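Q: Sequence plus predicted model, see below.
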Amino acid sequence: MMWVRSLLFNASFYVWTALVATAGLPLLVSPLLVRVGQRLWAVGVVVLLRVFVGVRHEIRGREHLPDGPFIVAAKHQSAWETIIFFLLLDRPAYILKKELLSIPLYGWYALRGGHIAIDRKGGAKALRQLVLDTRAAAALGKVPVIFPQGTRTAPGADVPYQAGIAALYRGMNLPVVPAALNSGLFWGRNAFMKTPGTIVLEFLPPIPPGLEKGAFMTELESRTEAASDRLLEEGRR
């Protein structure tokens, strides 16, 4: 039964995505309209998840989001968190790998929506450009969203945190809000099958600016991993 339900979700997800991407082409005239389209798309995916495979979500810790500018550093286990921040933040600016911009339609929307691309092979020069681009986005009132491990990871996998988040923390002088989650239990990386249940995303208390690089990275990783492990255990129960 879950195979059939997963098939229905996967098919409807791609149909919905193609429909929004093609019908929404006129929205490319305005970044504001692109954001409206992205939010509409995200709402549709959340509804499809609930209807076809029984996956819901719960958001905790909204009280930890600062009133002023900040950066979200989120755990990355699934495609789900590349979608949900369109609904959780007024103006998210995802930090994504440069290669994604070459994807037809997706790349157009990413550029016009003001998301931030990084050349992961570009070394120190790419990190400096990342800081400049993220500063520009924050100056426009956007909230940068970065996945510090740089890729989707299986639940419980030990994957190091990358230099991008350290560069942003040092160069932006903004609080960083860690976000823990357990989405990989229900929508695994490249997994055809989806599992019914409730994805939990939890915003943790912000890490204030000013820490030394090593101390910041240790604080971010230890808090995010401990909270994500707790949510994984909760999800498995």
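A: In hand now; what should we look at?
Q: C-alpha only now, for contacts and for neighbours.
A: Noted.
Q: Show me what the helix or strand in which Met217 is found is packed up against.
A: Per DSSP states H and E, Met217 falls inside helix 213-236. The criterion is 3 or more Cα pairs under 8 Å, 6 or more residues apart in numbering; DSSP states H and E, and the helices and strands that helix 213-236 contacts are helix 163-172, strand 176-181, strand 197-203.
Q: Run through the strands of this structure in chain order.
A: Secondary structure of the chain (DSSP state E): strands located at 55-60, 71-74, 92-97, 116-118, 143-146, 176-181, 197-203.
Q: What residues of the third one count as buried?
A: Neighbour-count burial for strand 92-97, counted by 16 or more other Cα atoms under 10 Å, picks out Pro92, Ala93, Tyr94, Ile95, Leu96.
Q: hey, which of the strands of the chain is tucked in deepest?
A: Highest mean neighbour count among the strands of the chain (mean count of other Cα atoms under 10 Å): strand 176-181, with a mean of 27.
Q: what angle sits between that one and strand 197-203?
A: 170 degrees (axes from the mean of the first three to the mean of the last three Cα atoms, to 10 degrees).
Q: Pull the residues that contact stretch 164-180.
A: 64-65, 69-75, 127-128, 130-131, 134-135, 146, 148, 201-210, 213, 216-217, 220, 223-225, 227-228, 231 (Cα atoms under 8 Å, 6 or more residues apart in numbering).
Q: this is the other structure I want to compare:
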Amino acid sequence: MLILRSLAFNVLFYANLVLWLVCAALPALLLPPKALQLIAAGWARSALWLMRVVAGTRYEVIGRENIPAGGLMVAAKHQSFWETFTLFTLFPDPVFILKRELMRIPVFGWCLAKLRMIPVDRGARARALKDVTRRARVELGQKGRQLLIFPEGTRRPPGAPPAYKFGVAHLYAELGVPCVPVALNSGLYWPRRQFLRRPGTIRLEILPPILPGLDKASFQHELQGRIEAACDRLLAQGRAELAAQGLDPFAAPDRS
């Protein structure tokens, strides 16, 4: 049953994405960015609906009251593709830092450019960080947007040792805005590089903001400590839920 539901969800998820891109996003490229932003949020909500109805996976957001008004940074744990579109529904005007390669995908990349997402060339390093900082300063300062960044740079398996990069501390110091940490346990239900979609409740927790003013090292320590402690708690909740269904991904295999 789990395999069939996962298969059905994956087919419908990508078919739904193509449908929204061709029928809604492509025509919206001729409209102001706000129209495309509403379409992107609509697609994300439709994907979350499919996940609930087809895969049996719900989600819960904790701590919405911790989002301050105005320009800010959002530093989120990255375990799954799930948060890349779910976060889009939680903030009024988000701008993602993302791989430059995504901008080259027809239609999808055009939409990212229209929404003024910030591409990063991972090979350029220092020059890329300088360019990202310049772009982010414009989007946050002049437009009051919310900069969404995954501080580890890529998806990490649930429970893996943290690998936070220097870039998030650099942006915090340069931009001078609050940083909102986000913890989650999505990797238990939508594992990276896996076909299965497990039923249950994904939990995403928005933690109190870290205000400007810390030095880079202190900020990095505070950010990692907050996110990892909350993720450990959410992973324990998720594992207990999955174990009750006999689906704990960390359980030792039955060799009897």
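A: That came through fine. Bear in mind the structure is a predicted one, so any value in this text is a computation, not a measurement.
Q: how about the strands of structure 1, which one is nearest Ile83 of structure 1?
A: Among the strands of structure 1, strand 92-97 comes nearest to Ile83 of structure 1, with 10.0 Å by Cα to Cα.
Q: Just give me the match in structure 1 for Leu188 of structure 2.
A: Matched by TM-score structural alignment, Leu188 of structure 2 corresponds to Leu185 in structure 1.
Q: Just give the number of residues close to its match.
A: The tally of other residues near Leu185 of structure 1 (other Cα atoms under 10 Å) stands at 21.
Q: That one and Gly235 touch, don't they?
A: Yes: when contacts are counted by Cα atoms under 8 Å, Leu185 of structure 1 is listed as touching Gly235 (7.3 Å).
Q: quick revisit: could I get the helices and strands packed on helix 213-236 of structure 1 as a markdown table with distance to Ile116 of structure 1?
A: A markdown table is the format used below for those (distance: least, Cα to Cα, whole Å):
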| stretch | distance to Ile116 of structure 1 |
| --- | --- |
| helix 163-172 | 12 |
| strand 176-181 | 17 |
| strand 197-203 | 22 |
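Q: Ok, which of those comes nearest Arg50 of structure 1?
A: Closest among those, using Cα to Cα: strand 197-203, at 9.3 Å.
Q: How far off centre is the closest one?
A: 13 Å (Cα atoms, centre = their mean, to the nearest Å).
Q: Which part of structure 2 matches stretch 198-218 of structure 1?
A: Counting by TM-score structural alignment, stretch 198-218 of structure 1 pairs with residues 201-221 of structure 2.
Q: how long is that stretch end to end?
A: Taking Cα to Cα, to the nearest Å, stretch 201-221 of structure 2 runs 29 Å from one end to the other.
Q: Stretch 88-105 of structure 1 now?
A: Across stretch 88-105 of structure 1, first to last residue, Cα to Cα, it's 23 Å.
Q: Leu148 of structure 2 -> structure 1?
A: Counting by TM-score structural alignment, the partner of Leu148 of structure 2 is Val145.
Q: gap between that match and Leu7 of structure 1?
A: Counting by Cα to Cα - Val145 of structure 1 and Leu7 of structure 1 are separated by 30 Å.
Q: Arg116 of structure 2 matches what in structure 1?
A: In structure 1, Arg116 of structure 2 lands on Gly114 (TM-score structural alignment).
Q: ok, and the closest non-adjacent residue to that match?
A: With Cα to Cα, 6 or more residues apart in numbering as the criterion, Gly114 of structure 1 has its nearest non-adjacent residue at 6.3 Å, and that residue is Ala93.
Q: In contact with the aligned residue in structure 2 for that neighbour, which residues?
A: Alignment note: Ala93 of structure 1 maps to Val95 in structure 2; criterion TM-score structural alignment. Contact partners of Val95 of structure 2, counting by Cα under 8 Å, 6+ apart, are Leu115, Arg116, Met117, Ile118, Glu139, Arg145, Gln146, Leu147, Leu148.
Q: Other residues contacting stretch 146-160 of structure 1?
A: 71-78, 94-96, 161-165, 182, 184-185, 188-189, 229, 232.
Q: repeat for stretch 4-11 of structure 1
A: Contacts of stretch 4-11 of structure 1 (Cα under 8 Å, 6+ apart): Leu48, Leu49, Phe52, Val53, Phe192, Met193, Lys194.
Q: Kindly write the PyMOL command that selects the buried subset of those.
A: To isolate the buried ones among the contacts of stretch 4-11 of structure 1 in PyMOL, judged by 16+ other Cα under 10 Å, type:
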select buried, resi 48+49+52+53+193+194
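Q: Looking at the contacts of stretch 4-11 of structure 1, which is nearest Tyr106 of structure 1?
A: The nearest one, if we look at those relative to Tyr106 of structure 1 and count by Cα to Cα, is Leu48, at 20.0 Å.
Q: list the contacts for the corresponding residue of structure 2 for the closest one?
A: In structure 2, Leu48 of structure 1 lines up with Leu50, judged by TM-score structural alignment. Leu50 of structure 2 makes contact with Phe9, Leu12, Phe13, according to Cα under 8 Å, 6+ apart.
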